[in-house]
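S.K.: Sequence first, predicted coordinates after that:
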Amino acid sequence: MSVYTPLVTVLSHLADGLRPLLGASATAAAIVLFTVCVRLALHPLARAAVRGERARARLAPRIARLNARHRGDPERLRAALTELSAREGVSPVAGCLPMLVQLPFFFVMNRLFWTGGGGLLGHATLLGVPLEGRWAEALRDGGPFGAHGLVFLALFAVVAVVATWTYRRTRAAAAAASGAGALGGVAAVGPVGGGAVARMTPWLSFATLLTVAVVPLAAGLYTVTTVTWTAVERAWLSRERQVAPGAVASTG
């Protein structure tokens, strides 16, 4: 049995259930619905990641002092940081867990759609555009503003809005962290090249535009759905994190 068989089976059942309402677009809706269900199942890991980020922010002054104390001794610094993380119950990989767990699913979903969907896509369409189709084919069929091209332009628009929002939030968060560090007299210390990585990170969300432009429409739907979910989820969890201290203060 192929690794794709269970996935194709689940998506097929979802599409069959949605077909009376959505017709030929039922498979596209099934892809979106299934992606949302997977991300919802991973939500507890996202919450754990945010708690880990909060704990690391709380430990930032102590980490900076350890960096300064053991600047010339990487081994002692590594041991001290490991001891601090263990003592405070902070996992250095907690923030990466949602992404790490998603990677196999992301690979399988994209591989499935790149290879034709294991018979799933067939004659399935989204507003008349074949789910196996790509933007280049839409451009040949009617140009960017043709019937097929407009569906891809809609996906591009969603990605652009989400990427811009993510970019602004990331920049604002980085500026706030720098300001807090400066006010507290804590220098930002990180690995070599960390500054370059930090400058590049806000721009990474725009790479999704390139992904949607080259993958089949089915894979583009999956990508747009998961990127949008990530942005909304992060914003919601950040809002919870900001509201919580105020709620605690008001009850004290």
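M.R.: Perfect, thanks for sending it. These numbers come from a predicted model, not from an experiment. Numbering: from 1, shown residues only.
S.K.: When you work out contacts or count neighbours from here on, use the C-alpha atoms and nothing else.
M.R.: OK.
S.K.: how much distance is there from the helix or strand hosting Pro20 to the middle of the chain?
M.R.: Pro20 belongs to helix 5-22 when assigned by DSSP states H and E. Its chain's C-alpha centre and that of helix 5-22 lie 25 Å apart, by CA atoms, centre = their mean, to the nearest Å.
S.K.: what's the answer for stretch 8-23, then?
M.R.: Offset of stretch 8-23 from its chain centre (CA atoms, centre = their mean): 26 Å.
S.K.: Comparison target, given below:
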Amino acid sequence: MNIYDFAPIRALINGAYWVVTALSELLAPLAGGASAALAVILLTVLVRTLLIPVGRSQVKAGITRERIAPKLQEIQKKYRKNPELLQRKTMELYAAEKASPFAGCLPVLFQMPVLMGVYGLFILPEIGGEPNELLSRTFLGIPLGTGFLGQITAGEVTWTSALVFLAIIVIIAVVAQFSRRLLTPPTPPQQARPEPQPGMPAMPDLSGMMRVMSFMPFMTAVIAAFVPLAAALYLMTTTAWTLVERLVLRRVMGATPIPKA
């Protein structure tokens, strides 16, 4: 089943298409031919603004993990020779702190349909049974529906399009590096994870997932080379927004600065 045929996702796309079209027409007298590209950026900002409560939940979960990390390491060191007691003490710590190792995962799942719906706006050739006119609009002479690698394959790449796409990719990569330096805590020494005891849940090991997640912004830079220009602008804007949002929320919520690795 095509996810974009799912009624709620289709409704999100139709709504986003109406908003970006209205914004483009509103901006046309000021931005001229760049109005559609600017409308894409503004739509992305609008969506990310609406998702600030989701970002706050993720930041709160991250702060909680940072706060209890020293206690977890102490427990692992103290009870490493007693797997059953280690597991019980770990779960007791999470309960005492009113925390969960999976905190922050649900907000991510909640925002995915919204972001997928908005992203679909930039890749679907038709919306509501009509041609997606957004993809035929241009930015600096580059069609918003054309991707960088697609232009290279077709032999249509120009100096302007190469510079625009490379600028977007570099911006995403630079933001990704700042995100890793400013938002990713140092990885603690790997500890042996005990086997679950009968009748007790297994202790989740999220270290591998956290390492993979820290590299996701760099994957976004790679993806930007494959997707249409409209989607690349969306990825650039949402990546930059995420970094600024996390830094601001951490400061507002009184988080301790993350030490440099």
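M.R.: Arrived safely, thanks for sending. Worth saying up front: this structure is predicted, and the values here are computed from it rather than measured.
S.K.: What would you report as the TM-score here?
M.R.: Here the TM-score for the pair of chains, by TM-score structural alignment, normalised by the length of the first structure, is 0.74; 232 aligned residues with a CA RMSD of 3.4 Å.
S.K.: rewinding a little: onto which residues of the second structure does the helix holding Pro20 of the first structure map?
M.R.: The aligned range for helix 5-22 of the first structure in the second structure is 14-31, by TM-score structural alignment.
S.K.: Tell me roughly how far the helix holding Pro20 of the first structure lies from the second structure on average.
M.R.: Here the mean offset of helix 5-22 of the first structure against the second structure after fitting is 1.5 Å, by mean CA distance after the TM-score superposition for the first structure.
S.K.: between the helix or strand that comes right after that helix and helix 5-22, how many degrees?
M.R.: Towards the C-terminus, the helix or strand next in line after helix 5-22 of the first structure, according to DSSP H and E, is helix 26-41. Orientation of helix 26-41 of the first structure against helix 5-22 (axes from the mean of the first three to the mean of the last three CA atoms, to 10 degrees) gives an angle of 120 degrees.
S.K.: And the helices in the second structure, which stretches?
M.R.: Residue ranges of the helices in the second structure, as given by DSSP state H, are 7-31, 35-50, 52-78, 83-96, 105-120, 148-154, 159-183, 207-214, 216-223, 229-252.
S.K.: Run the chain-centre distance for the third one.
M.R.: What it means is helix 52-78 of the second structure. From the chain centre to the centre of helix 52-78 of the second structure is a distance of 19 Å (CA atoms, centre = their mean).
S.K.: residue in the second structure matching Gly95 of the first structure?
M.R.: Under the alignment by TM-score structural alignment, Gly95 of the first structure pairs with Gly104 in the second structure.
S.K.: ok, now which ones touch its match?
M.R.: By CA atoms under 8 Å, 6 or more residues apart in numbering, the residues touching Gly104 of the second structure are Ser57, Gln58, Val59, Lys60, Ala61, Gly62.
S.K.: Tell me which of those you also see in the first structure.
M.R.: Mapping the contacts of Gly104 of the second structure onto the first structure (both residues aligned by TM-score structural alignment, their matches' CA atoms under 8 Å) leaves Ser57, Gln58, Val59, Ala61, Gly62 still in contact.
S.K.: Let me know the closest of the residues you listed to Thr153 of the second structure.
M.R.: The shortest approach to Thr153 of the second structure among these belongs to Gln58, at 39.7 Å (CA to CA).
S.K.: ok so, going back, mind listing what's buried in the match of helix 5-22 of the first structure?
M.R.: Using 16 or more other CA atoms under 10 Å as the test for burial, stretch 14-31 of the second structure gives Asn14, Ala16, Tyr17, Val19, Val20, Thr21, Leu23, Ser24, Leu27, Ala28.
S.K.: Quick one: residues in contact with it.
M.R.: Ala34, Ser35, Ala36, Leu38, Ala39, Val40, Leu43, Val118, Leu121, Ile127, Gly128, Leu134.
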